[in-house]
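Participant: Make a model of this:
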Amino acid sequence: MASFYGLVLPSTAATDVVKWLLIDQRYPQIPKSKMLGSVFLDRIIGLSTYIFVGLVFILIAKSKGILIPDMVFYAILALVLGFIVFYVFIYFFDIKKAIFRFKIFKRFESVSELVNRENLPQIFKGMLVAIFSEFGWVLQMWFISWYFGANLSIFSILVYIPIISLILILPISIAGFGAREQLFLFFFLPVGGKAEGVLLTSAFSGILGILVSLLGGLVTLTPEFKKNKLKQSF
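Facilitator: Predicted coordinates:
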């Protein structure tokens, strides 16, 4: 459902906010800050996994002589180091004492129940699921690019798709259209992609995302959803 509303929002981060609001409506007994922390942690797990995998394949690509712009390499490396610091901080420090003892962060104290050393096994399980999800997504993207003759390798997709997804968090386009096509051309043309095929791959993947998001829109038409909305209005 959040993806459905996200079709008219200029950022995937806005979709996360919608997800938080929808879940909060469904489970009002759970503190809002804890729910927001859960959505934030979900985003962090997904992004950190994609970035880690991206760095691994950048290193493999470099060893095979595939051209990777230095700017991309150092940006990914910096992000990986940032995520490592984040996870090391969680492991060695009590985040509740380190951060949430300050008055300005006190209202978000319930988030510390999610982001702590005890929950690291669950976080790493989430990362494992994200890895399998990413490889499935990459294979789908590669098949689409192969069908449209974009001439993209799995290596290039594994390296650049996480970067493109990260950039699309910025509020630069509605549902990613326009910006995604420009980013596909910017990253994939220098590594041998064919312009027409790259554009078709980007557009078709965007259309698939819309079709999946529309399923969430259908949920809003169900009697159960309308009944819950009516209860909340009272």
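
Participant: drop to CA atoms for contacts and neighbour counts, all remaining ones
Facilitator: OK.

Participant: can you pull the buried residues of the host helix or strand of L21?
Facilitator: According to DSSP states H and E, L21 maps onto helix 12-26. Buried residues in helix 12-26, defined by neighbour count with 16 or more other Cα atoms under 10 Å: 12-21, 23-24.

Participant: just how off-centre is the following helix or strand past that helix within its chain?
Facilitator: Downstream of helix 12-26, the first helix or strand assigned by DSSP H and E is helix 32-63. The chain centre lies 7 Å from the centre of helix 32-63; the measure is Cα atoms, centre = their mean, to the nearest Å.

Participant: What is helix 32-63 packed up against?
Facilitator: Judged by 3 or more Cα pairs under 8 Å, 6 or more residues apart in numbering; DSSP states H and E, helix 32-63 is in contact with helix 12-26, helix 70-92, helix 120-147, helix 154-167.

Participant: looking at those, which is buried most?
Facilitator: helix 154-167 (a mean of 20; mean count of other Cα atoms under 10 Å).

Participant: Next, the angle from that helix to helix 32-63.
Facilitator: Angle of helix 154-167 versus helix 32-63, following axes from the mean of the first three to the mean of the last three Cα atoms, to 10 degrees, is 150 degrees.

Participant: Another for comparison:
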Amino acid sequence: MKFLITALKIVITTAFFLLLFQIFNVKIASLVTEIKDWRYLAAAASMPLTIIPFISINRWKLFLRVSGIVESFFTLWHINLKALFQGLIIPSTQGFDVLRIFYIDQRHPKHRGRAGSTVFIERMIGFVLLCLLSIVAIMSVAKLRDFQPLFLTIIAITVAVFLGLGLILSKTLHGFYTGYNFKNKIITRLFNYIETFHGAIVYFPYRKVLPLSLVWIAAFQLATVFTIYLVFCAYGYDIPFVQHVAIYPVIAILSMVPITIGGFGVREGFFVYFYALVGVPPSVAMGVSIVQYIILILVPATLGGMLILWEIITRRAVDISK
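Facilitator: Sure, this is the predicted structure:
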């Protein structure tokens, strides 16, 4: 069943790409030939290997520390890289978060559920901040009429996010199902994990961590948007940074919908649609979308794949020596 679902996702992803290439008459070679300044691309490629992981790991360390869990920077970076590589085939752009939860819970069995909840909490706060940044950026854009579709989209998403968070953070909801017992041991273990995971989210000391966490999360999001800005500059489009802050968060949020593998095709379609608002041709928008995915995801994921391969080789070497 899982194989059929994965195969269906691959078919849908391929279909999306072929459709977009045909509709907008985009040639694969143009993704490279339309690049005007490779220096900007080199600067963008350095971001996910330097500034972005520094911010993201310290952000995660903060949430873990408040939860009573201490981890080293390099251990968490190792987890992120491995999860990125293994999450490439998972639908949605944030599928690797499930693997991050698995790995951090595996490292801290006494804090299982509570450790994993930190991944969800940082994403939850980041989601809200992403929406608010986009709204502020859109309102600061001079030609607000041209951004009306974008503005209405982000408003709808923000309302949905706040309604969802109200449900997730409800102590009443958590208390409603807490303490239920089942005869089946597997169901009981699963239910206990959900109860612990959800409880850690509901009773997390948000006031204690919120000021500093907002700084780290905002820095991460702005660094990601700056990477997109650099890629557009590489293609010869020096679009004002505030317009990227208005547009990219909406694309990032909508691309999380688990329709295709890694959001491929869906993300490119949104890039074409929303960046057309600022006069970017479809071929350039698609090129930037693909290149930014390679830079932000595939480059660190490749390192993760190398780490996994190294672990397999060293583990086998140890087994042989025994």
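
Participant: Among the helices and strands packed on helix 32-63 of the first structure, which comes closest to S38 of the first structure?
Facilitator: Closest approach to S38 of the first structure among these (Cα to Cα): helix 12-26, 8.6 Å.

Participant: got the angle between that closest one and helix 154-167?
Facilitator: 70 degrees.

Participant: mean deviation (superposed) between helix 12-26 of the first structure and the second structure, please.
Facilitator: With mean Cα distance after the TM-score superposition for the first structure, helix 12-26 of the first structure departs from the second structure by a mean of 2.0 Å once superposed.

Participant: Other residues contacting that helix?
Facilitator: 1-3, 5-6, 9, 30, 32, 35-36, 39-40, 168-171, 175, 232 (Cα atoms under 8 Å, 6 or more residues apart in numbering).

Participant: mind listing what I138 of the second structure touches?
Facilitator: Taking Cα under 8 Å, 6+ apart as the test, what I138 of the second structure contacts is 144, 147, 151, 243, 246-247.

Participant: meant to ask about E195 of the second structure
Facilitator: Contacts for E195 of the second structure (Cα under 8 Å, 6+ apart) come out as 174, 177-178.

Participant: chain center to the helix holding L21 of the first structure: distance?
Facilitator: So, by Cα atoms, centre = their mean, the centroid of helix 12-26 of the first structure is 14 Å from its chain's centroid.

Participant: By neighbour count, which of the contacts of E195 of the second structure wins?
Facilitator: Top of the contacts of E195 of the second structure by neighbour number is H174, holding 19 neighbours under the definition other Cα atoms under 10 Å.

Participant: That residue contacts H198, doesn't it?
Facilitator: Yes - using Cα atoms under 8 Å, H174 of the second structure is in contact with H198, at 7.0 Å.

Participant: Can you work out which residues contact both of these two?
Facilitator: Counting by Cα under 8 Å, 6+ apart, nothing touches both H174 of the second structure and H198.

Participant: gap between the counterpart of T227 of the second structure in the first structure and T201 of the first structure?
Facilitator: For T227 of the second structure, the aligned residue in the first structure is Q140 (criterion: TM-score structural alignment). Using Cα to Cα, to the nearest Å, Q140 of the first structure is found at 11 Å from T201 of the first structure.

Participant: If any of the contacts of helix 12-26 of the first structure are buried, put those into a ChimeraX selection.
Facilitator: Of the contacts of helix 12-26 of the first structure, the buried ones can be selected in ChimeraX as follows, counting by 16+ other Cα under 10 Å:
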select :1,2,3,5,6,9,32,35,36,39,40,168,169,175
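
Participant: Tell me which of the helices and strands packed on helix 32-63 of the first structure sits nearest to R107 of the first structure.
Facilitator: Closest among those, once you apply Cα to Cα, is helix 12-26, at 16.3 Å.

Participant: Stretch 147-162 of the first structure: end-to-end distance?
Facilitator: Stretch 147-162 of the first structure: ends 21 Å apart by Cα to Cα.

Participant: Give me the contact list for it.
Facilitator: 47, 50-51, 53-55, 57-58, 61, 138-139, 141-142, 145-146, 187-188, 191-198, 200-201.

Participant: With stretch 206-226 of the second structure instead?
Facilitator: Contacts for stretch 206-226 of the second structure (Cα under 8 Å, 6+ apart): 47, 51-52, 55-56, 58-59, 62-63, 66, 122, 125-126, 129-130, 241, 244-245, 248.

Participant: average offset between it and the first structure?
Facilitator: Mean deviation for stretch 206-226 of the second structure: 1.8 Å (mean Cα distance after the TM-score superposition for the first structure).

Participant: picking that back up, out of the contacts of stretch 206-226 of the second structure, which end up buried?
Facilitator: So, of the contacts of stretch 206-226 of the second structure, 47, 52, 55-56, 58-59, 62-63, 122, 125-126, 129-130, 244-245, 248 end up buried under the neighbour-count rule (16+ other Cα under 10 Å).

Participant: Out of these, flag the one nearest to L163 of the second structure.
Facilitator: Nearest to L163 of the second structure among those, with distances taken as Cα to Cα, is I125, at 13.9 Å.

Participant: Counterpart of the closest one over in the first structure?
Facilitator: By TM-score structural alignment, I125 of the second structure lines up with I45.

Participant: Need the nearest residue in space to its match, chain neighbours excluded.
Facilitator: Once flanking residues are discounted, I45 of the first structure sits nearest to M127: 5.9 Å by Cα to Cα, 6 or more residues apart in numbering.

Participant: thinking again about what came up before, got a markdown table for the helices and strands packed on helix 32-63 of the first structure, with distance to G209 of the first structure too?
Facilitator: Listed next are these as a markdown table, based on distance: least, Cα to Cα, whole Å:
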| stretch | distance to G209 of the first structure |
| --- | --- |
| helix 12-26 | 12 |
| helix 70-92 | 25 |
| helix 120-147 | 11 |
| helix 154-167 | 13 |
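
Participant: Nearest approach to T220 of the first structure belongs to which of those?
Facilitator: helix 12-26 (11.2 Å).

Participant: The aligned partner of I253 of the second structure in the first structure and W146 of the first structure: what is the separation?
Facilitator: Counting by TM-score structural alignment, I253 of the second structure lines up with L166 in the first structure. As judged by Cα to Cα, L166 of the first structure and W146 of the first structure stand 24 Å apart.

Participant: swap in Q29 of the first structure?
Facilitator: From Q29 of the first structure to W146 of the first structure the distance is 48 Å (Cα to Cα).

Participant: Need the three-state assignment for P258 of the second structure.
Facilitator: coil (DSSP: H, G, I helix; E, B strand; the rest coil).
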